[in-house]
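Asks: Pasted the sequence and its predicted model underneath.
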Amino acid sequence: MANWEGVQEFVAVAETGSFTRAAQRLGISVAQISRQVSALESRLSTELLHRTTRKVSVTEAGRLYYQHCRPLLEGLDEAERALTRLQGQASGLIRLTAPITYGEQQVAPLLNGFLLQHPAVRFDLQLTNQKLDLIDGGLDLAIRLGRLEDSSMMARRLGSRRLYVCASPSYLSQYGEPRTLAELQDHNCLPGTLDSWRFRESGQERSLRVNGSLRVNSGFALVDAAIKGIGLVQLPDYYVSDHMARGELVPILEEFQPDDEGIWALYPRSRHLLPKIRLLVDYLYDALNNGPANQVTASAAARIVTRGLDDWRELGEAEPL
């Protein structure tokens, strides 16, 4: 296998334009990437990469070598996929990202369940509310909420989340229950990171600016304030469902509830989806069990996220994952 040493590392650097991003993609150290590529160049007696303190670029010889190596690596990937399909199990590192709260409450427990079923898998989960670039970050998968931005990524809707406006029984007893959107101006509406709340009125989406005595970028802090009778909140179901079930919070203005928002699995476009990623996405979909089992381009999902699922099939942009 000596002839293969350094090839995967070189291809990763050539495609990402960076030793750091190549290391992130392959899950190894920058030093190891550098050593392997240098050893490959030494063995070939050819400079494959131009290195400066600011950038890395591929030489003419490197471009020729890359053109021959890329199909060989794809063949190896396909061979591994064939074995994985035969074995019916996933293995290897999966690097993914998810929003902090949803990731802690929903995604991480599901990943732990997946690990129990597939002990040969390893996860590197990054919880952040920043939308990380999958290619630059060497990520295999991202869990995104709400409307998708236009991109070249592929997207699969895993489920949905619902927004609720809630208040405690004590607040409603003291200040009354608003029956129309206009009445919200007379109430203490506690905003989170956004100045506006979303509603649907007369079949149309509507954003309404709200004000209150507390602004905080924590859903848990808003829930606590609402339970204590301080004001109204609008939050996704995973924050408030349990509290509504226990009667600690009461949903209001339900006739103005906005459309459910999508929960998406986002991953780079590829001719072949790695079996471990396919198995994980299927597992997440089955566990959430709330959304259409369709795969579309992220740009298409961004355009038609508010349209019916049948429209995706009519547009011809859906493919079975």
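Replies: Done, it's in. Numbers count the residues shown, from 1 in each chain.

Asks: can we go C-alpha only for contacts and neighbour counts from here?
Replies: Will do.

Asks: buried stuff in whichever helix in the chain runs longest?
Replies: Using DSSP state H, we find that the single longest helix of the chain is helix 60-87. Buried residues in helix 60-87, counted by 16 or more other CA atoms under 10 Å: 62, 63, 65, 66, 69, 78, 81, 84.

Asks: what packs against that helix?
Replies: Under the contact criterion of 3 or more CA pairs under 8 Å, 6 or more residues apart in numbering; DSSP states H and E, helix 60-87 touches helix 7-16, helix 275-288.

Asks: so residue 234, which of the three states?
Replies: strand (DSSP: H, G, I helix; E, B strand; the rest coil).

Asks: wait, it sits on residue 162?
Replies: No: assessed by CA atoms under 8 Å, residue 234 is found out of contact with residue 162, at 10.1 Å.

Asks: With neighbour numbers in mind, choose between these two.
Replies: The residue with more neighbours, out of residue 234 and residue 162, is residue 234; 25 against 15, by other CA atoms under 10 Å.

Asks: for the closest residue to that one other than its chain neighbours, helix, strand, or coil?
Replies: Closest residue in space to residue 234, ignoring its immediate chain neighbours: residue 165 at 4.2 Å, by CA to CA, 6 or more residues apart in numbering. Assigned state for residue 165: strand (three-state reduction, three-state DSSP).

Asks: now the strands for the stretch 101-250 of the chain?
Replies: Ranges of strands within the stretch 101-250 of the chain are 121-127, 141-145, 154-161, 163-167, 196-201, 204-209, 233-236, 250-252, based on DSSP state E, counting those that start in this stretch.

Asks: Put this next to the previous one:
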Amino acid sequence: MRRQFDDVLVGSLELFCLAAEMGGFTRAATAAGVTPAAVSRSVARLEERLGVRLFVRTTRHIRLTDAGRAYWTHCRQALEQLAEADREASGEQSEPVGRIRISVPTTYGHYRLLPLLAEFHRLHPRIQADIHIGNRNIDFASEGFDLAVRVRKPPESGLVARHLEDAELVLVASPDYLQRRGVPDSLGALAGHDCIQFELPSTGRRIPWLFKEGATDIELETDGPFLLSEDVLGGVSLACSGAGVFQAYRFTVEREIAQQRLVEILPRHGGRSRPFNLLYPSGRHMPLRVRAFVDFLVASLGRTSWPGHGR
């Protein structure tokens, strides 16, 4: 096999990644034990080889160009795989080491993932976790993510979906709202109530509410004065303030129900759920640090209680 990389080039890649992560040549040089000029020469060598600018430089700051950010993502993954290959070959893989990146929706992040991370860190202190909390679709390759939690697996995405749980949905409103507007006694009665909507950021479509009518599953389009996007937990805050009726995951409102800040309504039409899945690219070698996180998360979901939240 023809050589494409020499020791100088690999060293340049390491210094480039360090400069990108630390936001400056001087800080990267200090961390690497070299001079700032050495870092600058390494980056210039890469830019000449690639024929693109990797950084925009000012007198005080540097920032990655679009091409530089894409290149950094791939280089960081490649260097981590090289480091892991060294650890495996030398027998150091008894303890998972390194950084993982995971994207998780706001609901699952706040009520499921984040409460578990302190325990995960105690078990695996040499793993660093970068957590992206948000509801937009991410690109595994260009953004360097190892894992994502999502309700839906993108079609024909080449991703593996590992089922985590079916999250029960519940319809709620505040006692104050129900005293003013009355308690709806049927699904049809919801048409006369202020229903709080959430809009999917990926499609711009309002999420229909899910119910059961006997043995039949029903999707109900509702309307109201409030339309939310990005953060579905805003609907819980609005419902608690007396703004209207909201359908939420039970795990996001069970504490408010227990404290009587919210009341469950139309329970006979409940029982529907949405699945949460752990996604990761297929065909890619799964590093030990990622496998340790996956195994921990799946095992932890079998608990009957959660740190900081009731269940």
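Replies: Looks like it came in fine. Just so it is clear, the structure is predicted and the values come from calculations on it, not from any experiment.

Asks: Let me see the TM-score of these two.
Replies: The TM-score (TM-score structural alignment, normalised by the length of the second structure) is 0.66; 257 aligned residues with a CA RMSD of 3.9 Å.

Asks: picking that back up, if we compare the strands of the stretch 101-250 of the first structure, which one ends up closest to residue 282 of the first structure?
Replies: Residue 282 of the first structure sits nearest to strand 154-161 of all these, at 8.6 Å, using CA to CA.

Asks: In a markdown table: the strands of the stretch 101-250 of the first structure, plus distance to residue 179 of the first structure.
Replies: Listed next are the strands of the stretch 101-250 of the first structure as a markdown table, based on distance: least, CA to CA, whole Å:
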| stretch | distance to residue 179 of the first structure |
| --- | --- |
| strand 121-127 | 38 |
| strand 141-145 | 29 |
| strand 154-161 | 23 |
| strand 163-167 | 12 |
| strand 196-201 | 13 |
| strand 204-209 | 15 |
| strand 233-236 | 15 |
| strand 250-252 | 8 |
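
Asks: Excluding sequence neighbours, find me the nearest residue to residue 39 of the first structure.
Replies: Spatial nearest neighbour of residue 39 of the first structure, chain neighbours left out: residue 6 (7.1 Å); criterion: CA to CA, 6+ apart.

Asks: just to revisit the earlier point, among the strands of the stretch 101-250 of the first structure, which comes closest to residue 41 of the first structure?
Replies: strand 121-127 (31.0 Å).

Asks: Average offset of the closest one relative to the second structure?
Replies: Averaged over the aligned pairs, strand 121-127 of the first structure sits 1.6 Å from the second structure after superposition, using mean CA distance after the TM-score superposition for the first structure.

Asks: residue range for that strand in the second structure?
Replies: Mapping strand 121-127 of the first structure onto the second structure (TM-score structural alignment) gives residues 127-133.

Asks: so what's the residue nearest to residue 234 of the first structure up against?
Replies: Contact analysis of residue 165 of the first structure by CA atoms under 8 Å, 6 or more residues apart in numbering lists 232, 233, 234, 235, 251, 252, 253, 254.

Asks: I'd like to know how far it sits from residue 256 of the first structure.
Replies: Distance of residue 165 of the first structure to residue 256 of the first structure, computed by CA to CA, to the nearest Å: 10 Å.

Asks: Around residue 42 of the second structure, count how many other residues there are.
Replies: Residue 42 of the second structure has 20 nearby residues by other CA under 10 Å.

Asks: Quick check, it in contact with residue 17.
Replies: No: using CA under 8 Å, residue 42 of the second structure is not in contact with residue 17; the gap is 10.7 Å.

Asks: Could I get the helices and strands packed on helix 60-87 of the first structure in TSV, plus columns for distance to residue 215 of the first structure and mean neighbour count?
Replies: Listed next are these as TSV, based on distance: least, CA to CA, whole Å; neighbours: other CA atoms under 10 Å:
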stretch	distance to residue 215 of the first structure	mean neighbour count
helix 7-16	41	21
helix 275-288	31	18
